[in-house]
Structure formats: C-alpha cells, structure tokens
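> generate a structure from the sequence data that follows.
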Amino acid sequence: MSPSWEEEAKWIWTPDWRPEDEVGVGKFVYYRKTFELERGVHACAIRISADSRYRLWVNGVPVSRGPCKGDRFTWYYDSVEIGNLLREGVNILAVQVLRYPYLGGGNQSVWRTRLPGLYVHADIIDEKGVCTARVHSDESWICLKDESIQLSQGVYTQFLGIAETVDAARKPIGWMDACFDSAAWIHVVAYEFDIQHGGLKPWELSERPIPALYETERRFNQVSRILYSDVELELWQRLIREDSPVGIPPRTIAVVDLDAGELTTGYLALSMSRGKGTVIRLLCAECYEREPVLVPWLRDKGDRTDSVNGELYGDEDVYKVSGDGTLSPLSPEIYEPFWFRTFRYVRLVIETGEEPFDLIGFGYRETGYPLDVAASYRSSDPEEDLLWDISVRTLRRCMHETYEDCPYYEQLQYVMDTRSQILFTYSLSGDDRLARKTFYDFHSSLLPQGLTQSRYPSDEAQVIPGFSLYWIFMLHDHMMFAGDRDLIARYLPSVDAILGYFHRMRDDRGLVGRMNPRYWSFVDWADRWKESYGVPDAAKKGPSTVYCLMYAYALQQAAELAYFAGRHGLAEEYEGRAEQMRQAVRENCRSELHFGCFTDGPGSEEFSQHSQIWAILSGTSTGDEARRIMEIALTDDAFVPCSFAMSFYLFRALSMTGLYNQVYELFAPWRQMAKDNLTTWMEDTVSQRSDAHAWGSVPVYEYLAETLGVLPIAPGYGEIEIQPRIGRLHQAQGRVMTSHGPVDIHWHLEGERFHLSAKWPEQVPCVIRLPNGRRTRVETGGAFSVSVLLSN
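Predicted coordinates:
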C-alpha cells in the first residue's frame, strides 16, 4: 500500500529532456531548492527517491545516496533526518540524479521505469512539533542537465556502465552551495497521474528495508609501483599517508600504482588545484595479472601482488581538470566518481598541459552493507585464522544494497551465490535484514511459468531453472534461523509455483525432463564443463540427474516449510512427490557398471561428484551406500569434480557420510589462493575472472557449524545442537551467532582426553554430541562443561 503522505509531493523532471537523452549509458541532471527559515528546526525527516539513482546534499553537506535497489512494483525511498543541518536564514537542498535509459544500458542491477524522475518530501518541524515549512518537490525547484560527464559501458565493467569521462570546465562547480549563481537554471516540470481508477504510477513507493551503507575514510597502504614520474617515491608516500601535496610540472606525465592493501569497495576522491588542461586517468584493478586470454572473461593470474611480471587491467575514469583560478589548497577542486569502485590497486595517470598541477590528496571512503561481525574463530592451525579473515572480508565486499556475485564486474544478486552468503551472514552477525530483502526480491521476480529469475533485481531477465530451487533452500534456512511463521506462510504460494513447474516437466519415467533450451541449465563452473558454461553434458540431451535430485531435496525442504506454516496436507503432498522422484532416479539414473553410482542422466555413463552429492542430500542414497558412492566420487577421475561454487554442498555430503575429515585436503585451493596473496576469494579456477566471489567464503560455515559444531535443530533456533569435529586439530574456540544471541565454544585435547566448555542463550535447550559418541541434552541453564576420554 502506498504511504498516505505520498501525494503531498510531486515527481519532477527537467523539461528539456530529449529522446536522445534516453540513448546510451546514462545522463545526470542537477536539482536545487532554496528556502528560508525564520526560526529553529527541531526535526526534518526528508523522504527521497529518484529514477534511477540520486545523491543528496543539504547546505553543501553530502547526506545520502539511493534509492535502494528495487523493481517496477517496489520502488524504494530513503528517509533521512536532516534537521541538524538546517539553519535560520537561507537553506538549500541539492540533488544529483543519474538516469539510466529505459531500454537498457548502465548498471544492469538498477531498475528504471519508462519515466525519469525525482521525488522529495520534507516537513520541517519546530520544537513544539508544529510543521513550519514544507520543502516538497514541485514546480518551484530548478534544474540543469549535465553536459560535462559522459558515461561508458566499459569492457571489464560492462554490466555496470560506470566509467566516467569528465570535462570539469563544463561542470557547474559548487552547484550544491546556496551562494552558487543558478540564474541560467530552468524550472522543473511535474508529472500528473490518474490514480483514481486503479492505474499504478511508474513508482510504487516503499520505505528502504535495510540500513544505509556505511562510508568510512580510508587511505592507500603504499605505492606499489612507479612507472613514470619525476616525483620521488617518498613524496608519493607522503601524499597518501598525510595528504602532503605533490606538484607536477607542466608538459609532464606521471604514472603511479597505489595499493589499498586489500581488495575493497569505495568512493575514490581526488583533491587538486591549478593545472588547467591536465588530464587524470584512474584505472581500478583487483590485482596484477598476466595478459587476459579473453577480455574480460578468461584470465591468467598467479601472485596477485606481482608488479614485476604482472599488469593492471580495467576500465578507466578520465577527468579533465578545470584549473579554475578561484580554487586553491584551502578550497580545492574535487573529483569523485558517482558510483563506488572495486579495487585493490589504482593506477593514477597524470598528464599536465601548459600549467603546473598540484595533487593535494587522494584517498577513498570504503563502503558496503554495515555487517556487524560478532562471531569469532581461532584454532590450533594458524592457517585457518588467515582463511577465516579472507572469508569474512570476501563476504563484506559482496554485500551492498543486495548480496552480489562480484563487486567488480557485475554487482548482480544470483540465487545460488546468495543462499550461501545468507547462511554465512547469520552465523557471523545474527543479522537477517538483507536476507529478508533478498527473499522478497526473488519472490518479486517470479515468472508466469513458475520459475524465479536467476538474478534479481536486473533489467535483463535471465533464467537458470535450478536456481529457483536455491530460493526454497534459503527460506528453509531462515525458518531454522528465525522461525518467522508469517514470513514462510507469505512465500509458500511462490514455493508451490516453483515446485509446480518442475512437477509439470516430468516425463513418462517420472524424471524432470530436459529444460527449455532458452534457459541456462547451469550446475557448476566445473573445469570439464567450461565449454558448455557449467552445464553437464547429459543435460543437453535429456533429463539432468542433478536437477531431479535438487528438486527432490527442495520438495523435502518445502514439506518442512509447509508443516511449519500449518499446511499439513500440502506438506504430505510434497513428501509423496519427493519419494516418487527419488524412486524414479534410482530406477533410471544408476550405473551397474560403476558400482551403483548415479549417472548425470538416464542412459548415460557420464559421472560427476554433483550427482552423488545431491543423491546424498536428498536422501536418495543413504547409509553405507551413500558413503561408498561419495568415496568413489572423490577418488575416481571419471567423476567431474566440484568447483568453489558447489563446495558448500560437497562438504555437507561429506558431513552426512562420515567423510568430513576429507575437507582439509579439499581446502587446498583456498590455501593456494592465500599463498597467491589474494585478500578475497576468487570466483573459480576456470575463468579466474573475479577475485571476489563470496560463495568461496565457505570456511566461515565449516569452522562455525562443523569445527565448533553449532547448528539449529528446531525452527528459530528453538533447539541448538553442539557437535564439535576434531579432525586434525587439537584446539578450537569461537563464537557463533544465533537469532537468540551468541553461542561460545572452546574445546581442546590433552592426549586422549577431550575438554569442552560451551555457553549459549539460557532459555534455549541444547543437545551436545561429543566425539566419543556420548549425547547429553541440557534443557535450561545455557552452559555446559565436560572432560571425556575419546575412547569412551
């Protein structure tokens, strides 16, 4: 339902918008509203939104960015308190709006409607609670279409469309200040909509459901390489350490690489003076690497810090300095790209013209979702400490207004990636706000056929059928974490729609038949499937065993969701369907020639670890048989091995079959990435494209849920299980977050004696399973200590 105040303000835009402005990548428009206040202000909550993105200043102070990513039917607004920034006398609201073309271009994860627009609603309240002024968007606002910034789609960041070329001499410098001369600006036009007969406006406003992204000032760590420069290294170091200005003579080129110390996301900020005609280029890169095999998809990477044998590759921002004579070190010229950049390294290229140029400062403001990491982990293996730190950092870098596959290249929210990221978030912070938004995002993406889109929000629809099932898995995870019955009941109809699609796809053998060839039947970025972009060979010819088994598993999880929501009849129906699917796979997708292992499709003798994993997770194979097929899959070269994307599910199958000690060896690629000086985990070993992909943060889950052994065994963490795994360690300790609070675990070995101490929210019952097989249930109290012989 639209908020009651929504009609008090108007959606506005510039009257000189032309059809050609809707072509290309995107265009900026500036808006101003000056007003006077005669007395003090107690509060002013400004509600603001735009199509497509905005940045707001109040009296020259940057206040907020947005709106949060939504879609056509859920257009978010931000509510920001600005009362402390208003004053008696003249005030100004200034807004920069970026409009992405309706027909495509720019950032693919940012929705846009058929109309561009800006919306501002601001009631100014005095100390008595009386509204003394309204500063809503209407025809009194003025605007200017920007002609100084050209956006390009880029080669490396082609999903984003954020690369800027700026001619600062054409930019209205200081336009957000009250004293700026805006005589040449024009008045806006306001839209009028007929909403009396059920017609929807282009923007159906909803309040932002997640907190604002944080912005924290950061400095670069060091200069990693100087390619060309008359300026000594020490002067560059002083620039990034303490903003000590660097002077560049006329007709000079300086090229220097700066290292942030870790891969990060942030808003770059340059401050400068003099230097009219100087051109500055900024190239952001994840790492040093050898020349790409195929730009941007296939890469050749090793030591990410090797500046001797490697090079930086990426798209450039270009800034042509105005050299405005009124600017000085006390009032410098500033350049900050509109969208945040992802980088560990930034190459700064400065080419001066006929005048000297002063670079006064260069840093960045780190940004991301405000993830409050309350969990911790340390063990007797110091290598695990490093893997933990890299995993947490990777997750942070892939959380902004949505979860993201990778912050550098796409910034798109994919279901498979996000399911794992949400689980990691629960254990690290106990925060489910971004998860709840994610559930709604994919629910909103549901297509008439019954499948969700594989990535959303996105202005270009994409379907990976199996990814719809991961959305069901993440709902089940949330049921176990939070126990929100209303949330589950709300989404059950969408769950049923997804399961209904797979049910209708069954063939006469009872298997889920071959998917629509226009869909991408992706399973994993396995090296042997790279020619088919992660699709098993068998899936091109007929039913995919993996999809059949994923469907069976989803039916089981959906049955538990339905029971939890009180829909017992539906739950029983799902259970019956799941058993039918398991039986169909047993009858049609097993190989007697290969010890009863599951093939990748009926009538096929092609094998993968994936088919065995999902046979185990779905309960199609259990007990000794499940252990046997998993052992074969791990050791037989005929089986396609998993990539990082599927590792979470591989580890679950190992846990279920008593083979979890294999995980240490399987973490070898993570240890190699750490040796290659990655500070975040890469996407896969096939393309080596992205150096930040949070499905690789699986060590977080393994250390908390397996090594420390903390898991929910009743919805809403209504009952906790603690089952530590010793493996090759002799000590581990840490904190795991639940929806009720933290669980603290410490265990260590003394010879054959195992010592455990645990503390958890005292109102929650807990089942403790010790390595010697002993089981203890503690109903209340929230604490337990024990010392036992492992042989008992």
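> from here on, just use CA atoms for contacts and neighbour counts.
Will do.
> helix or strand right after the longest strand that the chain contains?
Ranked by residue count and defined by DSSP state E, the top strand of the chain is strand 253-274. Downstream of strand 253-274, the next assigned helix or strand under DSSP states H and E is strand 279-285.
> packing partners of that following strand?
strand 316-320, strand 341-351 (3 or more C-alpha pairs under 8 Å, 6 or more residues apart in numbering; DSSP states H and E).
> what's the most buried one of those?
Neighbour counts (mean count of other C-alpha atoms under 10 Å) averaged over each of the helices and strands packed on strand 279-285 peak at strand 341-351, with a mean of 23.
> who's in contact with Pro407?
Thr265, Thr342, Arg397, Cys398, Ala692 (C-alpha atoms under 8 Å, 6 or more residues apart in numbering).
> and the fourth one, how far from Glu410?
In other words, Cys398. Remark: distance between Cys398 and Glu410 (C-alpha to C-alpha, to the nearest Å) = 11 Å.
> residues bridging contact with those two, i.e. touching both?
Common neighbours of Cys398 and Glu410 are listed as Glu404 (criterion: C-alpha under 8 Å, 6+ apart).
> in what helix or strand does Arg241 lie?
For Arg241, the enclosing helix or strand under DSSP H and E is helix 233-242.
> pull out the buried residues from that helix.
Within helix 233-242, the residues that qualify as buried are Trp236, Gln237, Leu239, Ile240, Arg241, counting by 16 or more other C-alpha atoms under 10 Å.
> give me the angle between it and strand 253-274.
If you take axes from the mean of the first three to the mean of the last three C-alpha atoms, to 10 degrees, helix 233-242 sits at 50 degrees to strand 253-274.
> contacts made by helix 233-242 with the rest, please.
Here helix 233-242 has contacts from 219-223, 226, 244-246, 360-363, using C-alpha under 8 Å, 6+ apart.
> from the residues you listed, which land in strands?
When DSSP E is applied, the contacts of helix 233-242 are split such that Gln222, Val223, Ile226, Val246, Ile360, Gly361, Phe362, Gly363 fall in strands.
> dump these to a markdown table, plus neighbour count and distance to Thr438.
Listed next are these as a markdown table, based on neighbours: other C-alpha atoms under 10 Å; distance: C-alpha to C-alpha, whole Å:
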| residue | neighbour count | distance to Thr438 |
| --- | --- | --- |
| Gln222 | 18 | 37 |
| Val223 | 19 | 39 |
| Ile226 | 18 | 43 |
| Val246 | 18 | 46 |
| Ile360 | 23 | 42 |
| Gly361 | 23 | 38 |
| Phe362 | 24 | 35 |
| Gly363 | 21 | 32 |
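> now, which of these sits nearest Leu708?
Leu708 lies nearest to Gln222 out of the ones in strands among the contacts of helix 233-242, by C-alpha to C-alpha, at 37.5 Å.
> and the gap between Met505 and Leu492?
Going from Met505 to Leu492 by C-alpha to C-alpha gives 20 Å.
> structure for this one too, so we can compare:
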Amino acid sequence: MITPALTWYTIDQLKDIEPENPYHKETQPKELRKFGVENLHVLARSTFTVDQTPSEYTLYLSADDYYKLYINGNFITQGPAPAYPEKYYYNKIDITPYLLEGDNVIAVHLYYFGAVNRVFNSADGRFGVAAEIVNEQTLTSTSLAWKHMISNAYSGETVGYTVQYLEDFDSRKWDEEWNQLAFDDSTWEEMSLAQWADYQLIEQPTQTLAIKEQPVELISEISQGHWKVDVGQEVTGSLVLRAKGASGQKIEIRCAEDLDENGDVHYDWPQKIKYQEFWTLADGECRLEAYEYKGFRYAELIVDEGVELLEVKLLLRHYPMDEALCTLTSSVPNLDAVFQLCKNGVRLGTQEGYIDCPTREKGQYLGDSMITSRSQVWLTGKTDMLRKCVDQFAQTRTISEGLMSVSPGSYMQEIADFSLLWSQLLMTDYSFTGDKEFLRTYYPTAKGIVTYFKTFERQDFLLEDVYEKWNLVDWPQEFRDDYDFDLGGADVMNDPVGKGCHNVINALYLGAYKVLNQIETILDLPLTPGWDTLYQSFLKVFYNEQTKLFIDAEGSNHSALHSNMYPLYFDFAPAEAKETMTNLLIERGFNCGVMTTYFIMKDLARAGRKDVVYQLLISEEENSWMNMIKNGATTCSEVWEKTKKWNFSFCHPWASAPISIIIEEIAGITLNPDTSDGFVFQPAVPDEVDIFSLTVPLGEKRIVVYKDEDGKVSIKYETIR
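I've put the predicted structure just below:
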C-alpha cells in the first residue's frame, strides 16, 4: 500500500499569494483580502500511459474548491466533500475500468467559488488540483502535471445567501470535446506548483455522491417555444438539455420548487432564490453543461424561434442511499406518507454533508444535523457521514471553544443552542455503535463546550447575557410559544440577545453538563464537578412550585413549551412536576418549529404517552407533516407551510424527526449499546394499525418489525447482502 504524496497545482494568477485565513468569531468580524477571482471555472488535463501488462490503477484526487472528473471523456465522479484545509480530503478512485492500453487523458473541471459562503471554505485564495496514480500491482506511483484553460463559458450573479452563482452558459465559448483524448490542448498553459504549507490531506471518510441521469416524462408545451417541466417531486440536481439552433440564439431556463397561484413556475418569489438562467447556443447541436446543483421540482424552458429542443433529462445527486434498506408499510396512509416525506427530505438533504436546504443556504448547520443525522443513520445503517459531521464541528474549536454553527464553510456564524446540542451528535454515534474510543477522541470537545459557556456564568452559576452567540430557542420567531425574553436576532452584532437570564440556554447548558458527566462515566473518567449546584440554581430561578412548570426567564410568569421540553428531555425535571409538564406539552401540541418536535415527541414517549406521539405523527392539523403534504411538499419542509416564512424552503431535513420517532418509539427499537443486540424491543404500535411492517438496518443485520395475523407485534432479523 502506498500513501499518496499529493502535490498541489494552481494557476499563475494565484500561485504566489499567501492564502487568507477567513476564520473569526462572529462578534469579531475581519476584512478579507480580495484576490479578484470569483466564480472561476478551469478545465485541466493530464495524460497518462498504460502499458500492456494488466494492472489495477487507483487515482488519488483532490481539488480546492471542487472538481468533476472525466477519463477519456467519461464522467466518473466529483468531489471532494467540503472541508477545512487543516484537514482536507482526497478521494480514492478505482479507475481501472475506464483506462485504455496506451495513452489516456484524465480531465477535471475545477471550480473556485471565491466568496464567503456556507458550503466551501472559499475566499481564501486557495485554488488547485492534486492527483497521483498508483499501480496496485507494482506499487509504483505517478504524479500528474496539468495543462489548463480558464473557461469563460459561465457567468451570472449569486443567489441565496451567496451560496451559488447562476449559470448563464455560452456554448460558443465551450468545446464539448475538451475531455477527450484526441482534443488538441497545445495552446493550453501549464499549471504551476502551489506553495501552501498548511494543507493536511486525508482520505475522505464518506463515499462520493450518487449521481444519476434519468429522463423527464412530464413535459408540456404551454405555447409555441414555451415548455413546462414537472419532474414529479422535489429534487437536488440540474437539468440536462440538448438543443439545436444558430449561434447566439438563447433558451431561458426557469426553475422553482413550486407553482404560483396561476399555475406558473414560481421562479421569482421573495426567498432570495431566483433560478433564471440563459443558455446561449452555438451553431448546430449543443449540450447544456450545468455545474452546480439546485433544489427544484418545476422548470420552464423558453426557446428562441427556430431553436429545436432535442432532449430534456434530469441529473440527480445526493449521498448514496439504498432505499430498500429502511421501509415502512402500514394500513394508515398518513403514517406511511409522513415517513416517506421525511425520507425524501433526508435523502436530498444529505449531500456531501448534512445541508440545511439545497437552495438558499446549502450549509451544514449543527442543530439541523442533530436531527438529520439520526434519521440518516437509521435510513442507511451507516455512521460515516455522522462521524464526519461530529469531527468537522469539533474542528471549529480552534475558532471558538464554544464551536461555530456552520461547518466547514467560510461563513462564520454562532448559535448558542446548537453548540450546546453538539454532544447529542456525539451520543448519537455512541447509541448506534457503542464505540468508546470514538467517544474518547471527542470528549475534549464536549468538555470544552461546557468550559466555554462557564465564562458566562454569574454568581449562582447560571448563564447570563450570552451575547457572543445567537440565542435561538426556536425558529422562526412566531413558533416560540410566546417565549418571554428578548432574544435579539440572527445578527448578533447589531441585534444581540437582551440582558438577563433566561431558561432555554440554561436548560441546554444543564443538558450539555449532564451529558458530559455521562460520557465521563462511560469512559471511567473523573466527573466534572458542579452540575448539582447549577441544577439547584436552575430550580430556584425558573421552577414555579405553584404551577409545577418552568418559567421562561427570571422574573417572568410565562411558561412556554420550550422552557419545559428540555428539562424533560434531559431528565432533570422534578418528579412532582413531570405530569404537569407533560400535560402542558399535550395541551400546546406543536406550537413550535419543526426541529423542536423531536424533543417534544421524545418527552411524551418517555412519559408513557406514545398514544399522543402517534396522533401527532398522523395529524392533519395546521402544524403537522400532513399539512406540508397538503401544501404541495414532497420532502419535509422548513416550517409547517410556506405562508409561515417569507424565505421558505420546501426541503429541510431538520423536520425529519418522524423517522427516528417511528422507528424508536412506535416500532420500539430502543437503542442501547449495553445490550447484545444494541437495542431493546419495546413496540407501541397502536391497535388501530392493522398492518405494520418496518424494515431498518442496524449493524450487519436488517431488522423487521411486523404485525402478524393475530395482531401481535413481532421482530425478526435478515442479513444485509
């Protein structure tokens, strides 16, 4: 086995610059140097000779920000997953099936975003490619040198929160044969060696994306040269188009997640995502080369007179998911529909990380990931994406010991609630794997979070004025159940949290502290002292002995859902108050955002009210997953319906709590790494559900929970092939 010695190559324009460090705490903004390079597309080629002796070849490949790989004209894969340069990824690719005896060409379409965003660690001046080929029989390696050309075929403005450049594509400036062996690259320039010292390259711990091209069947002509496309449901990907026309003729491409009140493609609505692009044709037949992906369902194609539209296909992309591994079939249509809605959302929302949405942000948010990761592990049986997520947020300790809330992009945002939930990500891995060594590796991060928040303790050890981070409680604001405290806004510099001491941040602090002690117990480490004293202060300030509820803030008389869900979730509510608090949750229902439903349903299940959990899952009330479906969603969405948020996203997997709730609380597969099977079977399938069959992967087996002809809920095991 050879450890690759990857060498970076870049373009002359960037080879001699000192890379910029974009890291900073949110309350300490920094002005980044401008390099005059954004939205850069570079085509690069390298030739490679294969002798006549049969051999297996592995390509080790990385690029910053991104690559798409072709060998002898065949598209192979793309990557790497976004990462920080201090722990950057390369992909290990078996290229043997694509090679020919003799000369071969390896071609990459490279991209540099060049602006601060939530996806790539960009705007730092680092752009390049690194590659090496290893002959697995002889264990010899070949480094690749590159020739390149900067492509001017792409132009456009940014959309969303500066997460994507629109792609106005000009086929007159594009040669479709650029990745073929016979292409003449004699006029291309050689790439230069880069001199970056801080890259630490490791093999990407997750698979590369699953990418699939498929036909589109629902196409209708609205009028002459005006076509409407419906791909059937929300997707992440791009349209693949072929057309024939004269040089300079255009096709306008509009994409959107929904239709407006007139049934037209709603591409221009106030959500900061306006998917309107123009394709300029060359003479003859052309192919649209989309690089970036979108989240959409509908499209309009408006073609110039005389242009012939030859082909419309769809290119889908997401992290690999075998959809047959985890399935639900029951006699309750609502239950099945909600499960599938959330499954679709997790599939599309797991790209090369757990993205919050595939449209305006595309970032991996810590709080969102806590919900999405649990769903995704259940659906796939794999923890590689979860572990990458745990690690990438742990890396942000170098920026703030209290962690950043977006990782690994260059956008610096901090949310206190999310930081305090990071240890839940770590414990999700332990729940599924029982791996104490992984737990031990990241224990310092869990302790560091508690240490960071200690700096905001007042004399009685409660947190006060946590001004450095956004105090979220729930989002959007109208789903905070009238929480009685000035939380400020998302802009912590200009709209910080109000002065004083409030419940949710302290409840989450107690939770993080308690989980830290649990980790220390599992690892046989000395317990970090102080939790009991902190708890007594929490009771003294926030517990109302008359109502047996927790109040929102010091001096308040109001008790929101959110002030009571976390004491129940972390199991530090007084025994005398649990019934009253549970009744509050039942009475208020989902008077909250979609993410926090996970905690409410867990609380109700723990209190023995799984009957209520089931009813919430299949509910058709305004705040329900069925209401999302009624409003046209095919993936779980950002809020209950689009009228509730001005920049609503139809795909937002932080709403996927039903996946884990159905599996764990209804089917009854309760994770417990201390048992031989890794779980305890405690089914709670209601009697009214006549048919119930759930399959789910866990470890090396697939578990089947089913209701037999006698109405008994049973379990069996199948081997995963």
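> returning to what we had before: using a markdown table, lay out the helices and strands packed on strand 279-285 of structure 1 together with distance to Ala732 of structure 1.
Shown next, in a markdown table, are these (distance: least, C-alpha to C-alpha, whole Å):
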| stretch | distance to Ala732 of structure 1 |
| --- | --- |
| strand 316-320 | 46 |
| strand 341-351 | 32 |
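> the helix holding Arg241 of structure 1 corresponds to what range in structure 2?
Counting by TM-score structural alignment, helix 233-242 of structure 1 lines up with no residues of structure 2.
> likewise stretch 493-502 of structure 1?
Going by TM-score structural alignment: stretch 493-502 of structure 1 matches residues 444-453.
> average offset between the matching stretch and structure 1?
Mean deviation of stretch 444-453 of structure 2 relative to structure 1 after superposition (mean C-alpha distance after the TM-score superposition for structure 1): 0.9 Å.
> and that stretch, how far from the chain's centre?
Put simply, stretch 444-453 of structure 2 sits 24 Å off its chain's centre (C-alpha atoms, centre = their mean, to the nearest Å).
> could you do stretch 328-343 of structure 2 as well?
That offset, for stretch 328-343 of structure 2, works out to 23 Å (C-alpha atoms, centre = their mean).
> over to stretch 693-710 of structure 1?
Counting by C-alpha atoms, centre = their mean, stretch 693-710 of structure 1 is centred 18 Å from the centre of its parent chain.
> straight-line length of it, end to end?
First-to-last residue span, stretch 693-710 of structure 1, C-alpha to C-alpha: 25 Å.
> okay, and it goes to which residues in structure 2?
So stretch 693-710 of structure 1 sits over residues 652-669 in structure 2, by TM-score structural alignment.
> try stretch 396-415 of structure 1
Going by TM-score structural alignment, stretch 396-415 of structure 1 sits over residues 347-366 in structure 2.
> measure that stretch end to end?
End-to-end distance (C-alpha to C-alpha), stretch 347-366 of structure 2: 18 Å.
> just the buried residues of that stretch, please?
Buried residues in stretch 347-366 of structure 2 (16+ other C-alpha under 10 Å): 347-366.
> show me what contacts Phe438 of structure 2?
Phe438 of structure 2 is in contact with Tyr430, counting by C-alpha under 8 Å, 6+ apart.
> the helix or strand hosting it: what's the following helix or strand?
Here Phe438 of structure 2, judged by DSSP H and E, is contained in helix 436-454. Next helix or strand after helix 436-454 of structure 2 toward the C-terminus (DSSP H and E): helix 503-522.
> now the angle from that following helix to helix 436-454?
Here the directions of helix 503-522 of structure 2 and helix 436-454 differ by 140 degrees (the same axes, to 10 degrees).
> mean shift between helix 503-522 of structure 2 and structure 1?
Once fitted to structure 1, helix 503-522 of structure 2 is off its aligned match by 1.6 Å on average (mean C-alpha distance after the TM-score superposition for structure 1).
> so that helix matches what in structure 1?
Under TM-score structural alignment, the match for helix 503-522 of structure 2 is residues 545-564.
> distance from the chain centre to that stretch, please.
On C-alpha atoms, centre = their mean, the centre of stretch 545-564 of structure 1 falls 26 Å from that of its chain.
> same thing with stretch 316-323 of structure 2?
Chain-centre distance of stretch 316-323 of structure 2: 13 Å, with C-alpha atoms, centre = their mean.
> again with stretch 240-257 of structure 2
That offset, for stretch 240-257 of structure 2, works out to 30 Å (C-alpha atoms, centre = their mean).
> so who does the alignment partner in structure 2 of Phe73 of structure 1 touch?
Mapped onto structure 2 by TM-score structural alignment, Phe73 of structure 1 lines up with Glu86. Applying C-alpha under 8 Å, 6+ apart to Glu86 of structure 2 gives the contacts Asp198, Tyr199, Gln200, Leu201.
> make it 10 Å
Ala197, Asp198, Tyr199, Gln200, Leu201, Ile202, Gln395 (C-alpha atoms under 10 Å, 6 or more residues apart in numbering).
> top of those by neighbour count?
When neighbours are taken as other C-alpha atoms under 10 Å, the top entry among the contacts of Glu86 of structure 2 is Gln395 (20 neighbours).
> just tell me what that one corresponds to in structure 1.
In structure 1, Gln395 of structure 2 lines up with Ser444, judged by TM-score structural alignment.
> ok, its match to Tyr426 of structure 1 distance?
Per C-alpha to C-alpha, Ser444 of structure 1 is found 23 Å from Tyr426 of structure 1.
> cool, and Ser604 of structure 1?
Look at Ser604 of structure 1 and Tyr426 of structure 1: by C-alpha to C-alpha, they are 40 Å apart.
> equivalent analysis for Arg290 of structure 1, please.
Arg290 of structure 1 is 37 Å from Tyr426 of structure 1, where distance means C-alpha to C-alpha.
> run through the helices of structure 1 in chain order.
Secondary structure of structure 1 (DSSP state H): helices located at 233-242, 382-397, 415-429, 433-444, 465-482, 485-504, 545-564, 568-588, 609-617, 623-635, 644-656, 663-666, 668-675, 698-701.
> need these in JSON lines (columns: distance to Ile48 of structure 1).
JSON lines is the format used below for the helices of structure 1 (distance: least, C-alpha to C-alpha, whole Å):
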{"stretch": "helix 233-242", "distance to Ile48 of structure 1": "35"}
{"stretch": "helix 382-397", "distance to Ile48 of structure 1": "26"}
{"stretch": "helix 415-429", "distance to Ile48 of structure 1": "28"}
{"stretch": "helix 433-444", "distance to Ile48 of structure 1": "19"}
{"stretch": "helix 465-482", "distance to Ile48 of structure 1": "31"}
{"stretch": "helix 485-504", "distance to Ile48 of structure 1": "28"}
{"stretch": "helix 545-564", "distance to Ile48 of structure 1": "37"}
{"stretch": "helix 568-588", "distance to Ile48 of structure 1": "43"}
{"stretch": "helix 609-617", "distance to Ile48 of structure 1": "46"}
{"stretch": "helix 623-635", "distance to Ile48 of structure 1": "54"}
{"stretch": "helix 644-656", "distance to Ile48 of structure 1": "38"}
{"stretch": "helix 663-666", "distance to Ile48 of structure 1": "49"}
{"stretch": "helix 668-675", "distance to Ile48 of structure 1": "43"}
{"stretch": "helix 698-701", "distance to Ile48 of structure 1": "37"}
